[in-house]
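J.: Build the 3D model from these lines:
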Amino acid sequence: MMKLRLFLFGLILLICNPVNAGNLSIKPFIKGSFTEIKNQHTNQPFIVVFWSESCSYCMKELAMFGKLYKQFPNVELITVATDSFLDEKTVKDVLRRSQLDVEKTWVFAEQFPERIYADVNKRWRGELPVTHFFSRDHQEIRHMGIINEQELLEWLSEQSSQ
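T.: Model (predicted):
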């Protein structure tokens, strides 16, 4: 009877947890990681979202992505936590609360994050949220601040229809 209860409890946890913790890969984001991501996604649309656990606008934006993203599975979403060396449990919790079922995410792993900021964009000083949109033809649009939901829907729809 006890084994059955434990089995059912485990099953409930799996069903209720939208983040597939077993498949989630958390990679260290260091100088050169942004270039690596761009090189891995040629000829396909993708979005890179930079966020912080302490940024309320970031949490709002991640929740918006979680709500809309399932409708556009051919546009990959890549998340990057800018909190240096953020622990795995916190990352998974933020993604779970945002209902983001991503397979991989990144976390800043540099003692001096300013090096990463400059590597991503020479003008970036760490302001959040910041999102980089890459179209199928690899054109980049950088958006500072929270994204307008309607504009996000239009971009996702446009990229999905090509």
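J.: contacts and neighbour counts: CA atoms only from here.
T.: Noted.
J.: Tell me the helix or strand right after the longest helix anywhere in the chain.
T.: For the chain, the helix reaching the highest residue count under DSSP state H is reported as helix 2-16. Going down the chain from helix 2-16, the next helix or strand is strand 25-29, by DSSP states H and E.
J.: Can you give me the buried ones in that following strand?
T.: Neighbour-count burial for strand 25-29, counted by 16 or more other CA atoms under 10 Å, picks out 26, 28-29.
J.: Just the terminal-to-terminal distance for stretch 104-115.
T.: Using CA to CA, to the nearest Å, the end-to-end distance of stretch 104-115 comes out at 22 Å.
J.: what does that stretch contact?
T.: By CA atoms under 8 Å, 6 or more residues apart in numbering, the residues outside stretch 104-115 that reach it are 24-31, 78-86, 116, 125-126.
J.: from those residues, which would you call buried?
T.: Looks like the contacts of stretch 104-115 have 26, 28-31, 78-84, 86, 116, 126 buried, using 16+ other CA under 10 Å.
J.: quick one, what contacts the most centrally placed residue in the chain?
T.: What sits nearest the mean C-alpha location of the chain, by CA atoms, centre = their mean, is T79, with 1.9 Å. By CA under 8 Å, 6+ apart, T79 lies in contact with 48-51, 104-106.
J.: Narrow these to those in strands?
T.: Among those, DSSP state E puts 48-51, 104-106 in strands.
J.: Make CSV out of the residues you listed and add neighbour count.
T.: Conversion of the ones in strands among the contacts of T79 to CSV gives the following (neighbours: other CA atoms under 10 Å):
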residue, neighbour count
V48, 20
V49, 22
F50, 23
W51, 25
K104, 14
T105, 21
W106, 20
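J.: In TSV, list those residues along with distance to I12.
T.: Output for the ones in strands among the contacts of T79, formatted as TSV (distance: CA to CA, whole Å):
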residue	distance to I12
V48	31
V49	30
F50	31
W51	29
K104	24
T105	25
W106	28
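J.: to compare against the first, here's another:
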Amino acid sequence: MEHRQPPARSSRPPMTTRLCLRLCRRAIPVVPLLAVFFLPASAAELLLFTSRSFSEIRAANEGRPLVVSFWSVNCEPCKAEMAVLKRMHRAHPAVRVVLVSADPPALRPIVVRFLHRNDLGGFEIWQFGDEPEERLRYSVDRTWRGELPRAYFFDGKGGRTAHSGLPDEAWVEAWFAQAAPVESRTAPGKNADARAAPPRP
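T.: Below is the predicted model:
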């Protein structure tokens, strides 16, 4: 009776395994690209900040109180200021708050994760685009040298206050209260006491 030896096993992995490895190797370079498409929903609300954006933001909010705050994911004082603005905005929703991330476009996934984790979906949020950082800063304020946080407070009546670093929380609270006072409960015809303009922080 003829005995046949079993066929020698190939040292190569099965076809399905080889196919998977090839696909995985091809997919590795596009992981960052895929991450952009599978970001949280707030990614769709992250607008591209160009050298024209600051003027557009101001024009879109002309006549109403506005705060524009520039920040970065690696800036701890920025996060503290953001918490203050979030709290003040809840108390005075008539004040428009715009957040602008000064981080480069390559950090978009990190920026989006930070925003999603800190529940900042109620704000209008931008991020620096591909233009040189110096040009973007110059389009905002010729005197701004890049320090963060950097915030601009517009009272809606032509007044503007610029501040670098973490502002005094009491000053921010007074500014919000004056810019968008809570509806008075006094009887009609009686005016509440006028608030004095808060000093600079």
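J.: Could you get me the TM-score between them?
T.: Once superposed, the chains reach a TM-score of 0.79 (TM-score structural alignment, normalised by the length of structure 1), with 143 aligned residues with a CA RMSD of 2.1 Å.
J.: Which two of the contacts of T79 of structure 1 have the greatest separation?
T.: W51 and K104 (14.6 Å; CA to CA).
J.: which residues in structure 1 does the lengthiest helix in structure 2 align to?
T.: The single longest helix within structure 2, with elements called by DSSP H, is helix 76-91. Aligning helix 76-91 of structure 2 against structure 1 (TM-score structural alignment) gives residues 56-71.
J.: same deal with stretch 137-146 of structure 2?
T.: Counting by TM-score structural alignment, stretch 137-146 of structure 2 corresponds to residues 117-126.
J.: Quick check: the aligned residue for A102 of structure 2 in structure 1?
T.: In structure 1, A102 of structure 2 lines up with T82, judged by TM-score structural alignment.
J.: Check the spacing between that match and C55 of structure 1 real quick.
T.: 10 Å.
J.: Okay, helices next: where are they in structure 2?
T.: Taking DSSP H, the helices of structure 2 run over residues 15-27, 31-37, 53-60, 76-91, 108-117, 133-140, 169-179.
J.: could I get these as JSON lines with distance to R160 of structure 2?
T.: Formatted as JSON lines, those follow (distance: least, CA to CA, whole Å):
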{"stretch": "helix 15-27", "distance to R160 of structure 2": "50"}
{"stretch": "helix 31-37", "distance to R160 of structure 2": "36"}
{"stretch": "helix 53-60", "distance to R160 of structure 2": "11"}
{"stretch": "helix 76-91", "distance to R160 of structure 2": "17"}
{"stretch": "helix 108-117", "distance to R160 of structure 2": "27"}
{"stretch": "helix 133-140", "distance to R160 of structure 2": "13"}
{"stretch": "helix 169-179", "distance to R160 of structure 2": "11"}
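J.: buried ones in stretch 115-129 of structure 1?
T.: Buried positions in stretch 115-129 of structure 1, judged by neighbour count with 16+ other CA under 10 Å: 116-117, 119-120, 126, 128-129.
J.: If you could redo that for stretch 109-121 of structure 2, that was the one I meant.
T.: Within stretch 109-121 of structure 2, the residues that count as buried by 16+ other CA under 10 Å are 109, 111-112, 115-116, 120.
J.: and what of stretch 77-87 of structure 2?
T.: Neighbour-count burial for stretch 77-87 of structure 2 flags 77-79, 81-82, 84-86 (criterion: 16+ other CA under 10 Å).
J.: For the residues you listed, please prepare a markdown table with the additional fields distance to A179 of structure 2.
T.: Shown next, in a markdown table, are those (distance: CA to CA, whole Å):
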| residue | distance to A179 of structure 2 |
| --- | --- |
| P77 | 24 |
| C78 | 22 |
| K79 | 23 |
| E81 | 18 |
| M82 | 18 |
| V84 | 16 |
| L85 | 14 |
| K86 | 16 |
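J.: May I ask which two of these are separated the most?
T.: P77 and K86 (14.2 Å).
J.: got the contact list for the nearest residue to D83 of structure 1 once chain neighbours are set aside?
T.: Once flanking residues are discounted, D83 of structure 1 sits nearest to S52: 5.7 Å by CA to CA, 6 or more residues apart in numbering. Counting by CA under 8 Å, 6+ apart, S52 of structure 1 touches 58-59, 81-83, 128-129.
J.: Okay, and which of the residues you listed map to strands?
T.: A81.
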